[in-house]
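Visitor: Below are the sequence and a predicted model for it; my questions follow.
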Amino acid sequence: MGTHLITGAGSGIGAAVAARLAERGEELWFLVRDAKRAAQLKAQFPGSNTLIGDLSAPDRLSWALGQQAQPVELDSLLHIAGVVQLGTVGDLTTKVWNETLAVNLIAPAELTRLFLPTLRVSRGHVVFVNSGAGLTASAEWGVYAASKFGLRGLADSLRAEEHGNGVRVTTVYPGRTATAMQQRVRSQEGLPYDADAYIAPESIATTVLTALDLPRDAEITELTVRPGR
C-alpha cells in the first residue's frame, strides 16, 4: 500500500484518481483550501488525511503545512488542481495572471519543493496533470496556456534534477474532459456543454495510475490523452 498526496481531489479528475486509489486501500492525503472541504473529503474517503493550504497563496504554504502533521512517507505527489480564465491578452489584467500562475504553476513548484525530501526517501513519483493547452496555445487561452507551458518546464527540469535520486516525474496532457471546470470553460466560450463529447475523468485516472504502477525499471515521462469520440 502506498501513500499519496493529491491536490484537486474534490471533483473531476482529482476525485476520480482518489476514488481509484481508495479502492486499492492506499493511504490518501488531500491538500484542501479550508476546513469545510477537509470535512467533506474525509466523509467521502473514510480514513483519509487532510492538509489545509491555499494554492492561491503559495507564499503561505510552507508556514501552513509546518503547523500540521504531514505524511512520514510519500509515494506520490499528484498535482491535479487548477483554475482557468479565458480572455485575450489585450483584456486580461495582472490580477488574472497572478491568480492563474499562483494556482497552476507556483503552488505546484512550492509543494514539490516542500515534499521533495520525503519523496526522495521513498523514491516517489511526482505527477503533473497538465492540459492540451500546455502543448498548444489558442486564442483567448493565453494566461492558462502560459501557466501550463510553465508547468511543463517545471516537470522537465525536476525530472532532470531528481532522476539520480530515484524520483520519477510524469506529465499528463488531457484533452477536454467532462468536469465542472470544462462546464465553466464552455460557458466562457459561449458554447454548449456535452459531457458525452469529452473524456471521462475515470479515463484520465487510469492514465495516472498506469504511470504510478509502471515497474521501477522504467519511467513514463509524458502522456497525451485525447477524446476518442
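Guide: Arrived safely.

Visitor: Please count neighbours and contacts with C-alpha atoms only from this point.
Guide: Noted.

Visitor: Let's verify Tyr193: helix, strand, or coil?
Guide: coil (DSSP: H, G, I helix; E, B strand; the rest coil).

Visitor: My error: substitute Val83 in the last question.
Guide: Under the three-state scheme (three-state DSSP), Val83 adopts coil.

Visitor: list the contacts for the most centrally placed residue in the chain?
Guide: Against the mean C-alpha coordinate of the chain, by CA atoms, centre = their mean, the closest residue is Ile80 at 1.7 Å. Ile80 makes contacts with Ile6, Thr7, Gly8, Ala9, Ile13, Gly14, Phe128, Val129, Asn130, as judged by CA atoms under 8 Å, 6 or more residues apart in numbering.

Visitor: also this one, for the comparison:
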Amino acid sequence: MTSLPTALITGASRGIGLAIARELEATHNLLLGGRDEQRLKELAATFRSAEPFTADMSDDEDVERAAKQIAGLDVLVHSAGVATRGPIDQMSRQQWRDEFEVNLFAVAQLTTLLLPQLRATNGQVVLINSGFGLMTLPDNSIYCATKWALRAFGDVLREEERPNGIRVSSIHPGKVDTDMQHDIVEYNGGEYQPELYLKPESIAKAVRLAVDATEEATVDMISVRPTRK
C-alpha cells in the first residue's frame, strides 16, 4: 500500500459499507471488512489500493486475530450490522444475544483493540448507526435497542478519547435502498419502491463529511433522511 492514510470499513462487501469504500478510495488505502474471504479478495482487486480484512464479527477470538494484523490505522468505519424483526413477545433470549454480538459487542471489541493505532494517528471512528438509534418502531425492539446502545457507546467513546486526539462520529441513516430494506418491506408485506429510499452513496457522502472535517473539528452526529416519505 502507498503512504495514504488507511481506513478499515466493516461490512464492506455490499450496501452502505461498499459505497463508503468507493467514496474513500481516492484518499485512503482500504481494508475491506467481511466474512467471505474470497469475495473480499475479488472486491479488493477492483480498488486502487485495498486488502481484505476477514473476520466473523460475532466471534471474539476471530475479531482479535484479525485486529492483530493491523499495524497502522487512521479511520475505522463500523458498517456491519444485522436486524431481527418481530414482536417482543416472540423474540428469544438467543436472538437478543446474537444481534447485540454483531451490532454492539463486536464494535466495542474491535474499537478497543485498535485504539492504540488510532491514538497514534489522531484517528477517527465512524459508527454507521440508524434512524432507529434516535427513535423506535414496533416489531424492531432488538434492532432499536442495539442502535440506541451503539449511540451511547459512541457518545462515551467520543468524550473519553478527546484527550487522545481521536474523533468519533455517528451517522444515522433513514431508510436506505439495501438488501436489509428489501427484507423489511417483504416482512411488512409491502411493495418495494426504491425511489422512496436513500441511496447508499448518500450515506457515504455523510461519512466523507465526517472524515474530511479539519483536525480541530469533530462531526458528532449526522442524521440523513429520505426527501420523500
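Guide: Received the coordinates, thanks. Since the model is a prediction, treat every value here as computed from it, not as a measurement.

Visitor: Quantify their similarity with the TM-score.
Guide: Comparing the chains after superposition, counting by TM-score structural alignment, normalised by the length of the first structure, produces a TM-score of 0.94; 225 aligned residues with a CA RMSD of 1.3 Å.

Visitor: any idea how far Ala146 of the first structure is from the residue nearest to the centre of the first structure?
Guide: With the distance defined as CA to CA, to the nearest Å, Ile80 of the first structure ends up 17 Å from Ala146 of the first structure.

Visitor: Please apply the same query to Thr170 of the first structure.
Guide: As for Thr170 of the first structure, its distance to Ala146 of the first structure is 19 Å (criterion: CA to CA).

Visitor: related to what we said a few turns ago, for the contacts of Ile80 of the first structure, work out which two are farthest apart.
Guide: By the measure CA to CA, Ala9 and Asn130 form the most distant pair in the contacts of Ile80 of the first structure, at 15.1 Å.

Visitor: higher neighbour count, those two?
Guide: For the pair Ala9 of the first structure and Asn130, the greater number of neighbours falls to Asn130 (30 against 24), based on other CA atoms under 10 Å.

Visitor: distance between stretch 163-177 of the first structure and the chain's centre?
Guide: From the chain centre to the centre of stretch 163-177 of the first structure is a distance of 10 Å (CA atoms, centre = their mean, to the nearest Å).

Visitor: Now do the end-to-end distance for that stretch.
Guide: Across stretch 163-177 of the first structure, the terminal residues are separated by 31 Å (CA to CA).

Visitor: Could you pull out the buried residues of it?
Guide: Gly166, Val167, Arg168, Val169, Thr170, Thr171, Val172, Tyr173, Pro174, Gly175, Arg176, Thr177 (16 or more other CA atoms under 10 Å).

Visitor: Switch these over to a markdown table, and while doing so, append distance to Ala109 of the first structure and secondary structure to every line.
Guide: Below are those laid out as a markdown table (distance: CA to CA, whole Å; DSSP: H, G, I helix; E, B strand; the rest coil):
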| residue | distance to Ala109 of the first structure | secondary structure |
| --- | --- | --- |
| Gly166 | 18 | coil |
| Val167 | 15 | coil |
| Arg168 | 15 | strand |
| Val169 | 13 | strand |
| Thr170 | 14 | strand |
| Thr171 | 14 | strand |
| Val172 | 16 | strand |
| Tyr173 | 18 | strand |
| Pro174 | 20 | strand |
| Gly175 | 23 | coil |
| Arg176 | 24 | coil |
| Thr177 | 24 | strand |
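
Visitor: Check the residues you listed against Gly66 of the first structure and report the nearest one.
Guide: For those, the minimum distance to Gly66 of the first structure (CA to CA) is 22.9 Å, reached by Val167.
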